[in-house]
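A.B. asks: fold the following, please.
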Amino acid sequence: MKKYRSHLILFHRDSALIKSLNFDDHDIDLEVTPEPTGTFWKSADGRSESWIKDPQESHRFENTVPADELIIIAKNEGIAEDILSTIKGGILLAYPDFNNFPLVADLNSVEEIQPEIYKDEYFNNYYKQIGHVGYGCRVLKEAYERADFQYAIEKFKLSLKINSMTPDSAHPKHGQIFKHYDPDKSYHTSGAFAITAAFSVVEELGLEVRSSSKKPRFIDNEKGTWNPSVLHDIEERLKKIGVTKIDTFDWIFRGDKTEVEKDLKPYFGFDSEWTKLNEDVRDKTLTFPEAIHNLSYLRNFIASHKFSTLTQFISPYDIFNAQSLARNLILRSLGLWKIELYNHTN
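C.D. replies: Sure, this is the predicted structure:
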């Protein structure tokens, strides 16, 4: 087993969470060690953290100790890279903001470069301190040795990378902050592929609605009356990851109806509880089978195959809905949907 530097600097609460994780049943492990740059510091009790540009000035910080770096232990660098990729996916599952997600340097063996080298400004720039690394490691613990989970996480990351917005941008207090239409065909293309990747997450988890011409999804498509056998099938698969019939998912609609929204068939949901707060907010509360149907409709008729005339009307909110549903289902499949970010006991 070899040790590899992740170049990820941990906040104290992430260090504590990582130390609480047990990887004894796996061929991998994680540890935390004092970071070598002399740039990141924390108080001895972990209640405060600081950063300095010049490591030579570190003597000014009394009663402090170096912050921790995440170290990955694995048989080889390829496995370590795979582990780090899953951890990064877990960080984005905690808060999906790819645009501000720092790309740290590639892994290297702990023995490869002497710690003193990192005191040099060029090398200490390899290091970044970001939040939710502990949660990312928790995701790794649950996803490791499950290829379907790991592929679902990679597809989620790819969807965010292609085109995404932050959850805060979708908060009802903001109303509609993005225009629905962008004339740029590159935007239409990236939006369509982001939706397609998000739907592929659902397929990877085995949670797509399974219907066919011989087994139609709806008895009445206009009214949205489900075929009982199709509905029972998806409800049973959702039940296995803890989704009950009373669990709901809020689908974001903002401003005027788009051409995409007008085309959704059937048109599911009732007004979400916060819609009265802002006239631009028309969000709908759906059951999970309804939400998965909406996503499959976007993928099948608007986002994939040969683009239709509706593809140009994909909005940031369509993309966000697709990715939010994918994120929700990944975390539920991992058993982490109701787990607090820094709960050490569950």
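A.B. asks: when you work out contacts or count neighbours from here on, use the C-alpha atoms and nothing else.
C.D. replies: Will do.
A.B. asks: distance of A67 relative to S50?
C.D. replies: Separation of A67 from S50 (CA to CA, to the nearest Å): 9 Å.
A.B. asks: between the two, which is the more surrounded one?
C.D. replies: A67 (28 against 13; other CA atoms under 10 Å).
A.B. asks: compare with the first, here's sequence two:
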Amino acid sequence: MTDVRRVPAWQLWGRNRNFRFRFGRADSCLSATSLIVAIRLLLREWSLRPAHWNLDHTPFLPVSQSSVPYGRAVLLSLLNNHYADQRVGEIAELACVPSFCSFLIFEPSQTTLVMSLCRSVGWTVRFIPDPSRRYKFHKSGYSEVSRPGALAEFGSLGEGETQGRLLVVEAEEIEANNIIQLIRAADVVIEGFPDQEYGNTAGFELPDDASEQASIFKNIFQTTGLFERFSFKRERPVAVAMAVNAWPDRRIVYAIHKLSRCYETEAITPWSAHPRFGQIFEKHSDEFSDHVRSSIAINLAFSAIEEMNLQVKSSREKPRWLDNKYTWNPTVLMDLKSRLDRVGINPERTFDWIVRGDETEIPIEPVRDQFSVYSDGKIVRDVQFSLPDAIHACSYLRNFMTAHAFGKVHSVWGLTKCTMSSE
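C.D. replies: As a prediction, this is how the structure comes out:
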């Protein structure tokens, strides 16, 4: 076996020109075997490395003459000193990126779009057949098994059926979890209702060894506990697009997570807000913990608005109302509308603020007489708000109902549902 530590770079370079390896900013033609050996040598010396290696373009030398660690010398030789100005640690990280199971399942026809979205923001992802075998896709939709014990009855794929595809994220653990959890949070925001099956949303690191991976797929992923974490949502590509667009802006990332956690803390099912059902959800609770939970949900929702810098900006010197009839101060209103317009939100759109059942002791400001077109004025008393009015109503609830010590009024709301739907 050739000792690559003593072979000049030009000889290694010429032994296998048809192997192409993606390395940082450029493509380098490398010998696959030699690269693996170099990385192994490098990792063997990893614990002895100085805090920072300022590589000095040292040419390749025999072991006895080299003043640098073997792994570093070989790697520099293999790379033809192209990356001699980078730390070896950075190069090793590029070569040894772990893979994480996201538990996010996609329909096979969605994978090309999702791959394109992820690559546009620099995420390294790939798809593999769903190891849980929880979903089957066919022309008329998909089938799902709810528990691993039913997989045998679920059977193998029939004619025209395909397995789902699992999204695998290739990144360091923290970044992989940030990507996976952001997509899951965007899922909740898109649906407007939490998925209680999610539980732990962290990724699961996959081993490189094929036999170990196959064992995990069968003995762990297809057993109670992790099996339930595999999920499919038809609108998930939209959630991926939302996550991708938010990724460069930390404040938007936080806004998505806050609104998602708001729904997870307290929410009504979207279909229960349909006018034909009237009031089918509870409005009040005598339990103190419910009062606190409602408060947390409202605070999180409004904090998401603040993360996007879309709150009403007013002060004692520049009040938002000109009178007690809630006439907007033109200066304050124009400032809010301009910020909405700047981020691509139409400031003239309207929202239906859901108000159901008997009147309560909690007023909603601003007071408007414009009911939604479907309101009956009795049980269904939904109000049509302009977008600035709706944002003010959110800030009113936060400022006067939840942000400070609770008063007597809080005993009557507990399960207050502050739900808006766009029109």
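A.B. asks: about what we covered before: any shared contact partners between A67 and S50 of structure 1?
C.D. replies: 40-42 (CA atoms under 8 Å, 6 or more residues apart in numbering).
A.B. asks: top of the residues you listed by neighbour count?
C.D. replies: F40 (27 neighbours).
A.B. asks: tell me who's in contact with whatever residue of structure 2 lines up with that residue.
C.D. replies: When structure 2 is aligned by TM-score structural alignment, F40 of structure 1 is paired with Y135. Neighbour list for Y135 of structure 2: 142-145, 163-164 [criterion: CA under 8 Å, 6+ apart].
A.B. asks: can you give me the strands in the stretch 1-150 of structure 2?
C.D. replies: 20-23, 26-29, 99-106, 125-129, 135-138, 141-144 (DSSP state E, counting those that start in this stretch).
A.B. asks: out of those, nearest to P237 of structure 2?
C.D. replies: Minimum separation from P237 of structure 2 across the strands of the stretch 1-150 of structure 2 (CA to CA) falls at strand 99-106, 8.3 Å.
A.B. asks: pull the residues that contact the closest one.
C.D. replies: With CA under 8 Å, 6+ apart as the criterion, strand 99-106 of structure 2 contacts 130, 164-171, 173, 176, 180, 202-207, 229-234, 236.
A.B. asks: hmm, 6 Å instead?
C.D. replies: With contacts defined as CA atoms under 6 Å, 6 or more residues apart in numbering, strand 99-106 of structure 2 is touched by 164-170, 180, 203-206, 230-232.
A.B. asks: and which of those residues is nearest L333 of structure 2?
C.D. replies: Nearest member of the contacts of strand 99-106 of structure 2 to L333 of structure 2, counting by CA to CA, is I180, at 37.7 Å.
A.B. asks: what is the neighbour count of the equivalent of the closest one over in structure 1?
C.D. replies: Using TM-score structural alignment, the partner of I180 of structure 2 in structure 1 is L84. L84 of structure 1 has 22 neighbours, counted by other CA under 10 Å.
A.B. asks: what of L415 of structure 2?
C.D. replies: 22.
A.B. asks: the counterpart of F98 of structure 1 in structure 2: what secondary structure?
C.D. replies: By TM-score structural alignment, F98 of structure 1 lines up with P194 in structure 2. At P194 of structure 2 the chain is in coil, as set by DSSP: H, G, I helix; E, B strand; the rest coil.
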